[in-house]
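Undergrad: Kindly return the folded structure for what I paste below:
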Amino acid sequence: MTDVSPFAHASRHVRAVAFPHVLVLIDYRTGHVQCLLPKSAAHWQEAARSGRLTAMPPPLAAHLIRTGVLSPTQKHTPWDMPLSAPAPPASWGGAEHPAGLTRGTGPFSAEAAAALAATWSIKRSGNRKRAMNRLIVALRASSSTTRRPASPTEAAEAVQAVRRSACHAPVRTACLEESVAATLLLATRRLSVVWCHGIAADPVRLHAWVQTVDGASVAEPPSTLAYTPALTIGARHQHRL
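TA: The predicted structure is shown next:
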């Protein structure tokens, strides 16, 4: 570290979420997730306050620079402190959280199938490591075209239509693809929702879902409440990268 600037700044693509027992770093440019245990998490928070690499042990600082989480700078540039997340109830890693697993019933929707196809195309249209970033760019662009908030009924119908189409999809379709496709589907009707990507712990896990603009989760089980949103896109709730 002797040849590296003593200052650093966190990438604007990175979100840090602090649980009492672990600090999770999510890089929304690559989708890469890292976990820092309490001692390393304390070093991260001190570096965030000071903007100084010297607040971290050299091996930790070198690793975070190598993985693109931190970038050396020539001046003192503190960055945002982590988002605080509540301590999860003890589960010893065995709790079940069926977030986003509900499936709808009803007629086939060509619009929903097209939205899913668009989502898959965006994911696969370039460097695999940048797929998450491409989806975020598409979500942000679609959000800018909306004219009014979707009602709870309109939002739920879109999510369920996408899930019905996903049941017959020939490729992997999980919460990320479903939530993005539902958001894109509503945007084609000029209707806005809030796309959410969040994290829960014990064990550490990620989930993507849709909310109405007033913050109500759409077609989600109660277990989704265990997730702390790290990134939201849409309406006034958007956290920019």
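
Undergrad: contacts, neighbours, all on C-alpha from now
TA: Will do.

Undergrad: In contact with the spatially most central residue of the chain: list those residues for me.
TA: Among the residues of the chain, the one closest to the centroid is His197, at 3.1 Å (CA atoms, centre = their mean). Taking CA atoms under 8 Å, 6 or more residues apart in numbering, we find His197 in contact with 206-209, 229-232.

Undergrad: does it sit in a helix or strand, and which one?
TA: strand 194-200 (DSSP states H and E).

Undergrad: residues touching Thr224, list them.
TA: For Thr224, the contact set (CA under 8 Å, 6+ apart) comprises 97, 99-100.

Undergrad: And the nearest residue to Ala230 once chain neighbours are set aside, how far from Phe7?
TA: Among residues not flanking Ala230 along the chain, Gly198 sits closest, at 4.9 Å (CA to CA, 6 or more residues apart in numbering). Distance, Gly198 to Phe7, using CA to CA, to the nearest Å: 29 Å.

Undergrad: still on that earlier bit, between the contacts of His197, which has the most around it?
TA: Using other CA atoms under 10 Å as the neighbour criterion, Trp209 leads those with 27 neighbours.

Undergrad: what's the helix or strand for it?
TA: Assigned by DSSP H and E, Trp209 falls in strand 205-211.

Undergrad: Next, the second sequence, to be compared with the first:
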Amino acid sequence: MGRQYPRKGGVMKRSVDFGHVQVLIDYDTGGVRCLIPTELAPSIAPKASWGSTEHPAGLTVPRNAWSSAAAAALACVLAVKAAGRKETAMRRLIYAIRTAESTTTHPATPEQAERAVLAVRRAAWFSPARTACLEESAAAVILLAFRRRSVVWCHGVAPDPVRLHAWVQTGDGALAAEPASTLLCTPVLMIGDTHD
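TA: A predicted model of the protein is given here:
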């Protein structure tokens, strides 16, 4: 897990050093910076890419069953993101994830977690707003919390090229409907179970 910096006025920053690049994430503002070590200068620091999943989002309608609860969970996430200033959307989303996780009483099974992610993906296909891994994973947490089931929400970084990804896994580390490339990500922030 990445290095955590102390909070200053509510700000939470984390850092991951891959050797060739250090990635700084400000979870208060959603800002990301990539720093190149001075011995590698004058390299230009890469920009981080948000989203790195390999599922065919937007290309075909997912075949899993429609769920009005999944649509409601996704609508909740989109409302949280839109409810205030864009600069604080990440902070609000993390607070919503933590709040949802705090209401759970039992861990989700890998099958329950996977069904939740797939149901959210199906609902997201019809969403008029941007829905990528961040929104999808947060909605899956909320959907499972409706049923008092807990999972671990993860946000991580893959190093080359630098890309950010959010996903859901069970407490024992089983990925929920994720491609194998997710294992290349270093978790930076984990919410739920005992990781928060």
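
Undergrad: Drop the TM-score for these two in here.
TA: After superposition, the two chains reach a TM-score of 0.84 (TM-score structural alignment, normalised by the length of the second structure), with 175 aligned residues with a CA RMSD of 1.9 Å.

Undergrad: re earlier: can you turn the buried subset of the contacts of Thr224 of the first structure into a selection I can paste into PyMOL?
TA: To isolate the buried members of the contacts of Thr224 of the first structure in PyMOL, using 16 or more other CA atoms under 10 Å:
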select buried, resi 99+100
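
Undergrad: which position in the first structure aligns with Tyr27 of the second structure?
TA: Tyr27 of the second structure maps onto Tyr28 in the first structure, with residues paired by TM-score structural alignment.

Undergrad: Ok, Ala113 of the second structure next?
TA: Using TM-score structural alignment, Ala113 of the second structure pairs with Ala155 in the first structure.

Undergrad: how many other residues sit next to the closest residue to its match other than its chain neighbours?
TA: Excluding the flanking residues, the one nearest Ala155 of the first structure by CA to CA, 6+ apart is Val218, at 6.7 Å. Per other CA under 10 Å, the neighbour tally for Val218 of the first structure reads 23.

Undergrad: Report the contact partners of the corresponding residue of the second structure for Val218 of the first structure.
TA: In the second structure, the residue matched to Val218 of the first structure (TM-score structural alignment) is Ala176. By CA under 8 Å, 6+ apart, the contact set of Ala176 of the second structure is 110-111, 113-114, 117, 167-170.

Undergrad: Out of the residues you listed, flag the one nearest to Ala180 of the second structure.
TA: Nearest to Ala180 of the second structure among these is Trp167, at 12.1 Å by CA to CA.

Undergrad: The residue nearest to the centre of the first structure matches what in the second structure?
TA: Match for His197 of the first structure (TM-score structural alignment): His155.

Undergrad: I figured the match of Tyr27 of the second structure hits His13, correct?
TA: Yes - between Tyr28 of the first structure and His13 there is a contact under CA atoms under 8 Å: 5.3 Å.

Undergrad: So which of those two has more stuff around it?
TA: Tyr28 (23 against 16).

Undergrad: Next, the contact list for that one, please.
TA: 13-15, 132-133.

Undergrad: what about it, distance to Ala113 of the first structure?
TA: Distance from Tyr28 of the first structure to Ala113 of the first structure, by CA to CA: 26 Å.

Undergrad: How about Ser125 of the first structure?
TA: Ser125 of the first structure sits 18 Å away from Ala113 of the first structure, going by CA to CA.

Undergrad: Who has more neighbours out of those two?
TA: Ala113 (21 against 11).

Undergrad: So that one: helix, strand or coil?
TA: Recorded secondary structure, Ala113 of the first structure: helix (DSSP: H, G, I helix; E, B strand; the rest coil).

Undergrad: distance of the alignment partner in the second structure of it from Leu183 of the second structure?
TA: Under the alignment (TM-score structural alignment), Ala113 of the first structure pairs with Ala71 of the second structure. The gap separating Ala71 of the second structure from Leu183 of the second structure is 28 Å, by CA to CA.

Undergrad: Tell me where the second structure has helices.
TA: When secondary structure is read from DSSP state H, the second structure shows helices at 68-82, 89-102, 110-124, 133-146.

Undergrad: If anything else comes up later, I'll come back, but that's it for now.
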